[in-house]
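Enquirer: dropping the sequence and predicted coords here.
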Amino acid sequence: MRSDELLNQQFRATKYSYGYDQREVDTFIDRAAATLKIYESGTVHSDIHTSDVGLEHPPITSQLVNNVRFTPTHLSEGYDQHDVDDFLDRLASAFRNLEDPEPRD
C-alpha cells in the first residue's frame, strides 16, 4: 500500500444507516499517508515509531490502526463502517509488513 493510494481512498457514504465520522476517518488517513511517505522516502525503516521524523502527530503503527475507534454517525453523513473496517484491516497489515519486514517461519 502506498501513500497516494490512501489519499485517493474512497468510502461509500451513509446517511440513514450507521457510519463513521468522515472528518475523523479522513484525518486518520492523512496521518497514515504521512507516515507511509516517510517509509517510502527510505530514510527511516522499522524504527519509525521511535524516531523523531518531523510529523505533526506520532507516526501511525499497526497497533494504532488496530486500536483506532471513530465516532459513529446515524442520521447524518458518515462513511460506511464495513468499508472503513475492511480498509483498516488492509492498512494494519501493510504497516505490520513495514514494521517487521523479515519473513517468519
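Expert: In hand now; what should we look at? Given the structure is predicted, the values throughout are model-derived calculations rather than measurements.
Enquirer: contacts, neighbours, all on C-alpha from now
Expert: OK.
Enquirer: what ranges does the protein have for its strands?
Expert: Using DSSP state E, the strands of the chain run over 13-14, 19-20, 72-73, 78-80.
Enquirer: quick one, which of these gets closest to Phe28.
Expert: Phe28 lies closest to strand 19-20 among the strands of the chain, at 12.0 Å (Cα to Cα).
Enquirer: okay, one more to line up with it:
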Amino acid sequence: MLTADDVLRARFTATKFRDGYDQDEVDDLLDRVARTLRAREGGEPTTDPVTVAEIDAARFSVRRFTEGYDEVQVDALLTEVRATLVAPAVARPAAAPAPGSGAASGGAPGDVPGLLPSKPSSGWRRLFGR
C-alpha cells in the first residue's frame, strides 16, 4: 500500500533520446494522487479526488528529444496507485498506549503492541493455561 509520502518521494529516470511521458502532466496527476491518499489517511474528504477509473484512463503526452519521465517507471507507480485506491482505506494508527498499560508494561501473554489487550482470563484459565 502506498502512502501520500511514497507518491511525493517517487523519482523517475529522465529520458531525452527516447520516448518519455510529459513531466508536467505526470506531476499534476501525482500531486492529485498524493492529496487523495493524504485525505484517505486522515479520514477527511477532499475536493477532486483521483479515482481508479482516472488511473485506468490516464494517458500522457509523449516527449521525444526533450526530457520526459521513463514510461515503464511511471506505469509501475500508477499500477501501485491503482492497487492502493482499490483497497479499503486504512485509518491512521491509534496513539501509543498510555504508560503502564498493555503489552509494553507486561500485559497478558499474547498481547500484540498496537492491538487491544486480551481480556483477562479467569483464575482457572491462568492456572491451567487454557
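Expert: Cool, got the structure. The structure presented is a predicted model; accordingly, all values stated were derived computationally and were not measured.
Enquirer: and the TM-score, once the two are fitted together?
Expert: Here the TM-score for the pair of chains, by TM-score structural alignment, normalised by the length of the first structure, is 0.79; 88 aligned residues with a Cα RMSD of 1.2 Å.
Enquirer: circling back to that earlier point, could you dump the strands of the first structure to a markdown table with distance to Ile38 of the first structure and mean neighbour count?
Expert: Formatted as a markdown table, the strands of the first structure follow (distance: least, Cα to Cα, whole Å; neighbours: other Cα atoms under 10 Å):
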| stretch | distance to Ile38 of the first structure | mean neighbour count |
| --- | --- | --- |
| strand 13-14 | 30 | 18 |
| strand 19-20 | 27 | 24 |
| strand 72-73 | 30 | 18 |
| strand 78-80 | 27 | 23 |
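Enquirer: let's have those in TSV, adding distance to Asp26 of the first structure.
Expert: Output for the strands of the first structure, formatted as TSV (distance: least, Cα to Cα, whole Å):
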stretch	distance to Asp26 of the first structure
strand 13-14	13
strand 19-20	10
strand 72-73	14
strand 78-80	10
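Enquirer: Ile60 of the first structure: which of those strands is closest?
Expert: Using Cα to Cα, the nearest of the strands of the first structure to Ile60 of the first structure is strand 19-20, at 19.2 Å.
Enquirer: I'd like to know which elements the longest helix seen in the second structure is packed against.
Expert: Across the second structure, the longest stretch assigned as helix under DSSP state H is helix 23-42. Judged by 3 or more Cα pairs under 8 Å, 6 or more residues apart in numbering; DSSP states H and E, the packing partners of helix 23-42 of the second structure are helix 4-9.
Enquirer: how about the helix it packs on: buried residues?
Expert: Residues of helix 4-9 of the second structure classed as buried by neighbour count (16 or more other Cα atoms under 10 Å): Ala4, Val7.
Enquirer: once aligned, what mean separation remains between it and the first structure?
Expert: Compared with the first structure after fitting, helix 4-9 of the second structure has a mean deviation of 0.5 Å; criterion: mean Cα distance after the TM-score superposition for the first structure.
Enquirer: right, and the strands of the first structure - which one's nearest Gln63 of the first structure?
Expert: Of all these, strand 19-20 sits nearest to Gln63 of the first structure, with 19.7 Å by Cα to Cα.
Enquirer: that closest one: average distance to aligned residues in the second structure?
Expert: Per aligned residue, strand 19-20 of the first structure averages 0.2 Å (mean Cα distance after the TM-score superposition for the first structure).
Enquirer: what comes into contact with that strand?
Expert: Ala13, Phe70, Thr71, Pro72, Thr73, His74, Glu77, Gly78, Tyr79, Asp80, Gln81 (Cα atoms under 8 Å, 6 or more residues apart in numbering).
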